[in-house]
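Q: Here you go, sequence then predicted model.
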Amino acid sequence: MRVLHVLPSLSYKLGGPTQVALNIVRALRDVGIDAEIATTNDDEAGLLDVPIAQRVDYEGVPVWFFPRLARLKAFIPSMGLTRWMVNHLDKYDIVHNHYLFCYAPTVAGRLAQHRQIPYISSTIGQLTPWALQQSRFKKQIYGRFIERSILNRAAAIHCTTPAEAEDARRFGISSPTLILPLGVNPALIIADAAAKLRDRYSLPTNCKIILFLSRLHEKKRPDFLLRAFAQLAPQSHGYHLLLAGSGDANYCDRLKTLTNTLNIAHSVTFTGFVSGSDKDLLLQGSNLFALPSYSENFGIAVAEALGAGLPVVVTPEVQIATDISAAQAGLVISDDLDAWSNALSQLLCDPDLSTQLGHNGQQLAAAKYSWPAIAHKLSQSYDEILTGQPLSFASRS
C-alpha cells in the first residue's frame, strides 16, 4: 500500500503538526506501509535548505519538497508541487491531507476526487470555535465554496478526540470521522536531568521550574501564564518559568516587556525553539508543565509532558483534558487567573501530589499515546477504506 501525506510545510516553526506528520509517516513505515510526504520548502520567513523536486530522506522519512510560490500565512501555494501531483498522484493508493484552508491539501483533495483516489483529511484543530474566529471572513468564504465540499467527499476525517469530531459535525461535515489520538516518542533518559537543566540556565539547584513548551502565540496564552506566575511571588519562593518556543518577533518582544512590567524578568527565561535532546532535558528536568491555551485539538507537547512524567496544568480547551482528568494526571483549570495561580502553587508545594500525577500521566501516555499502536490502527483504517469495509475506529456520534 502506498500512501502520500500532503501538507503545506514541514517547518518546525509551525509547531506540533509538523512533528505529527513526520511521526505518523515514520510509524506507518515501521508497520510496513509505504508512506511518504509531499510538501514545500517553506520555513516561515525563510526556506528550508533541502533538495527540490526529488525524493529525499528527511529526518528518517521520505519527503518530496517543492519551492513555495509565496507565503500567505499557511496557504503557501506551490506550482511545482501542483505539477508533480498532477503527474504522480495516480501512483498512490490513498492520499492523507494535513491542514485546512490552505493550498496543498486543497489541490491534493481536488485531484484525488478527479482521479477517484480515496483521501483522508486531518483537521488538526482548525475547526474549533476559536480557530474559526481567526480570519473569520476568509474562512467562511473558503469553507463555503471549497473546504466543506472537499471534506464531505473525503473517505474519512481524522480527528484526535471526540470533541474534534463534534467540531467537524458543527462545521457541516458528514464524512465518517476516525477517532485516533496522536502519539509520543519515548525519550532517552537523561541522568541527573534536574541538575543539568538548572546548570544549563544558571539556576539555583533547589529552584522549582514551571515549563511552557509550545509556540509563543496568542492562542497558547503565554501572557496569561506570566500573569498567573507573577502572583506566586517567585523571587521569595525560588520558582522559575521557562518559556520554550519561538514566535513572531513583535509578540515575543511584548512578552518580554510584560515580564518587566510584572517585575518577574529575573524569574523567567525565554529559551527559544528547542528540539531533540534539548527538549528532552526540559521535559525531564522541570517540575511541572503548563499550557493555558484558548484552543488545542490534541496538544502534542502536553502528551510529551505526560510521557516524561510531568504533572500538567491545562485549560479545558485542550481537548485531551478529559483524558487527563480521568487518569488523574494533572489539573484542568478554567480561565481564571487566581485559580491558575493556586493550581501552580499547589503542585509546586506538594511534591507527593506532583509525583502521583506525573506517574499517572506516564501510564496514560504509554497506554493511549503510543505511535506503534496508532500506526497499526491507521493502517487498518486505510485497508478498510480500500476494501470498502466499515471503519473500526469511526466515531459513533
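A: Cool, got the structure.

Q: alpha carbons only for contacts and neighbour counts from here, please
A: Noted.

Q: Would you map the helices across the stretch 1-150 of the chain?
A: When secondary structure is read from DSSP state H, counting those that start in this stretch, the stretch 1-150 of the chain shows helices at 16-30, 79-88, 103-115, 129-133, 136-142, 148-152.

Q: Pull out the buried residues from the third one.
A: Along helix 103-115, these residues count as buried under the neighbour rule (16 or more other Cα atoms under 10 Å): 103-112.

Q: Ok, the first one next?
A: Going by neighbour count (16+ other Cα under 10 Å), the buried part of helix 16-30 is 16-18, 20-29.

Q: sorry, back to before: and the buried residues of helix 103-115, which is closest to K368?
A: Comparing the buried residues of helix 103-115 against K368 with Cα to Cα places P105 closest, at 28.0 Å.

Q: is it true that the closest one touches L4?
A: No: the pair formed by P105 and L4 falls short of the contact definition of Cα atoms under 8 Å, at 11.1 Å.

Q: One more to weigh against that first structure:
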Amino acid sequence: MKVLHVIAGMDPKMGGVCQAVRTIVAGLADLGVDNEVVSLDAPDASFLADDSFRTHALGPAKGPWGYSAKLIPWLLDNFAHFDCVIAHGLWLYPTYAVEKAIRQAKSQGPVPRLYIMPHGMLDPYFQRATGRKIKALRNWAYWKLIEGRVINNADAILFTCEAERLLAREPFRPYHPKRDVVVGLGVEEPPAYTPAMRDAFLKHCPELEHQPYLLFLSRIHEKKGVDLLLNAYLKIAAEPVPVAATALPQKNDPAQLVVAGPGLETAYGQQMQQLASGNKNPQAVISFPGMLTGLAKWGAFYHCEAFVLPSHQENFGIAVVEALACRKPVLISNQVNIWREIEEAGGGIVADDTADGAQAMLAQWMQLSPEEKLAMGEHARACFVRNFATGPAANRLLEAIAK
C-alpha cells in the first residue's frame, strides 16, 4: 500500500500535527506501507532534511489560508501513484484542495480513498472560547461553504481518541461523515537515556544542575494554560505545602519550574515572562529556555520530577505521552482528551482547567511522598505501553484505511 499525507506544513515549530504525521509515517512504514508527504513548505526548508521519508514541498504558501497554486495540479498528476490520501488538519487550503482534486479526478477514472484526520480541530472549544467570537462566526461560514463538504464527502474521518470523536459531533451542522473511526495515535519510544542529554539540557538551564523541577514543554500560548500554571506555582511557592508524613524534610519547598517552548516573543509570551519576573521567592525559580529539541528535549524529560500541562484544550498531547514514556507522572487538566486513560492507569494527576484546579493539582503533587511519586512514574510508563505505543496505533490505522 502507498499512502499520501497532505499537510499545510512540517515545521516542528508549528506544533503537534506535523509531529503526529512523522509518528504516523514511522508506524505505517514498520508495517510495510510506503508513505510520502506533500506540504506547502518552502522546498529549501532546512527541517525537511531531517526526515527519512519523501516530502514534496510545494510552497511557500501564501496568506493565512495557506494557498498554493501548485497543489491541485500536483495532486491530479500524482493521485494514480497512491492507494489512499490522508489529509491532516482542517480550515486551511490543503484540505480543500485535496477534496476538490478528488472530485475533479473522479471524472477521469478511479481515485484514491480520502481520509481526513482533524487532529482536534473540530473540538467545540474553538467555537466557545472567550475572545474567539469572530473566528467562530468565520468557522461557521467556512463550514457551510467548504469544510462541511470536505468532512461529509471523505471516505472516513480518523480520530486519535474517543473523546475527540464525540466532541467533533457538537459544533457544526450538517455533520454526517460516512465513517468516523478512532485509530489512536502512537508515540515512538524515546531514545535511551545518555549523559549527553543532561548536558545538552543544562546548556539551556545551567541553574538546574542540582535542582528538581517541573516541566512544561509546549507552545507558550493562552490555550495551554501557562498563566494558570505560573499563578498556581507562585501561590504554592509563597505558602509551601506540608509533605506526606513519611517524607523528609518537614517542609516541601516547591520544585523549580521550566516553561519550555516556542512563543516567548509573542505578546502572551512576554506577559508570562513579566509575570514570572515579579516572583520574589528565592526558592521558586522559573526558567524560560525557549524551544527544546533533540538531546536537550529528552534531557528535560528524563530529569524532571513531573510534566505539567493545565491546557484549556488538547486533542491528544504528544508531549504528555512522551513524558509517560520516560516514566514521568503528568499533571494535566481534564481538557487534555487522553486524561481518562491516564487517570485510570494512575499515571498522573488530573484537575479542572481553572486557577483553583491548577493550584490543587500542584498542591496534591507536593503532598506525595518520594515513594508515591516513584510509583506514579511506573504507572505512567505502563499507561504508555498499554495505550500509546506506536505498534497498536499503526495497526488500527492500517486496518481503517485498508477498507
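A: Looks like it came in fine. Values in this document were obtained by computation on a predicted structure and should not be read as measured data.

Q: Let me see the TM-score of these two.
A: Here the superposed chains carry a TM-score of 0.87, computed using TM-score structural alignment, normalised by the length of the first structure; 374 aligned residues with a Cα RMSD of 2.4 Å.

Q: Make a markdown table out of the buried residues of helix 103-115 of the first structure and add distance to V302 of the first structure.
A: Formatted as a markdown table, the buried residues of helix 103-115 of the first structure follow (distance: Cα to Cα, whole Å):
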| residue | distance to V302 of the first structure |
| --- | --- |
| Y103 | 29 |
| A104 | 28 |
| P105 | 26 |
| T106 | 29 |
| V107 | 32 |
| A108 | 31 |
| G109 | 30 |
| R110 | 34 |
| L111 | 35 |
| A112 | 34 |
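
Q: Looking at those, which is nearest V332 of the first structure?
A: Nearest to V332 of the first structure, judged by Cα to Cα, of the buried residues of helix 103-115 of the first structure is P105 at 33.9 Å.

Q: which residues of the second structure does the helix or strand where S277 of the first structure lies align to?
A: Secondary structure here is read from DSSP states H and E; on that basis S277 of the first structure sits in helix 276-285. Residues 294-303 of the second structure are the counterpart of helix 276-285 of the first structure, counting by TM-score structural alignment.

Q: quick one, helices of the stretch 201-350 of the second structure?
A: Assigned by DSSP H, counting those that start in this stretch, the helices in the stretch 201-350 of the second structure fall at 226-238, 267-277, 294-303, 318-325, 339-345.

Q: looking at these, which is buried most?
A: Neighbour counts (mean count of other Cα atoms under 10 Å) averaged over each of the helices of the stretch 201-350 of the second structure peak at helix 318-325, with a mean of 25.

Q: Give me the mean deviation of that helix from the first structure.
A: For helix 318-325 of the second structure, the mean distance from the matching residues in the first structure following superposition reads 0.8 Å, by mean Cα distance after the TM-score superposition for the first structure.

Q: Where in the first structure does that helix fall?
A: Taken onto the first structure by TM-score structural alignment, helix 318-325 of the second structure occupies residues 300-307 there.

Q: just stretch 341-351 of the second structure next, same as before
A: Mapped onto the first structure using TM-score structural alignment, stretch 341-351 of the second structure spans residues 323-333.

Q: So what's the gap between that stretch and the chain middle?
A: Here stretch 323-333 of the first structure is found 19 Å from its chain centre; the criterion is Cα atoms, centre = their mean, to the nearest Å.

Q: What separates the first and last residues of that stretch, distance-wise?
A: As for stretch 323-333 of the first structure, its first-to-last residue distance stands at 14 Å under the measure Cα to Cα, to the nearest Å.

Q: buried stuff in stretch 2-13 of the first structure?
A: If you call a residue buried by 16+ other Cα under 10 Å, then stretch 2-13 of the first structure has these buried ones: 3-13.

Q: Aligned counterpart of E371 of the second structure in the first structure, please.
A: With TM-score structural alignment as the criterion, E371 of the second structure matches D352.

Q: hang on, its match is in a strand, isn't it?
A: No: residue assignment for D352 of the first structure, taken from DSSP: H, G, I helix; E, B strand; the rest coil, gives helix, which places it outside any strand.

Q: how deep is it tucked in, by neighbour count?
A: Other residues near D352 of the first structure number 10, with proximity taken as other Cα atoms under 10 Å.

Q: how close does the closest residue to N315 of the second structure other than its chain neighbours get to P195 of the second structure?
A: Residue nearest to N315 of the second structure in three dimensions, not counting chain neighbours: G120, with 4.7 Å by Cα to Cα, 6 or more residues apart in numbering. Between G120 of the second structure and P195 of the second structure the distance, using Cα to Cα, works out to 36 Å.

Q: Repeat that for C304 of the second structure.
A: Applying Cα to Cα, one obtains 14 Å for the distance of C304 of the second structure from P195 of the second structure.

Q: higher neighbour count, the two?
A: Ranked by neighbour count (other Cα under 10 Å), C304 of the second structure and P195 place C304 first, with 22 against 9.

Q: from what I can see the more buried one touches F216, true?
A: No: under the criterion of Cα under 8 Å, C304 of the second structure makes no contact with F216, lying 9.7 Å away.

Q: How much space separates V25 of the second structure from G391 of the second structure?
A: With distances defined as Cα to Cα, the gap from V25 of the second structure to G391 of the second structure amounts to 12 Å.

Q: In contact with whatever residue of the first structure lines up with A382 of the second structure: list those residues for me.
A: Alignment note: A382 of the second structure maps to Q363 in the first structure; criterion TM-score structural alignment. Neighbour list for Q363 of the first structure: G307 [criterion: Cα atoms under 8 Å, 6 or more residues apart in numbering].

Q: and which of the buried residues of helix 103-115 of the first structure is nearest L331 of the first structure?
A: Taking those together and measuring to L331 of the first structure by Cα to Cα, the closest member is P105, at 36.1 Å.

Q: Need the counterpart of that closest one in the second structure.
A: Matched by TM-score structural alignment, P105 of the first structure corresponds to T95 in the second structure.

Q: How about the contacts made by its match?
A: The neighbourhood of T95 of the second structure, defined by Cα under 8 Å, 6+ apart, consists of 6-7, 87-89, 150.

Q: same deal with Q235 of the first structure?
A: Shown here is Q235 of the first structure, whose contacts under the criterion Cα under 8 Å, 6+ apart are 264, 267.
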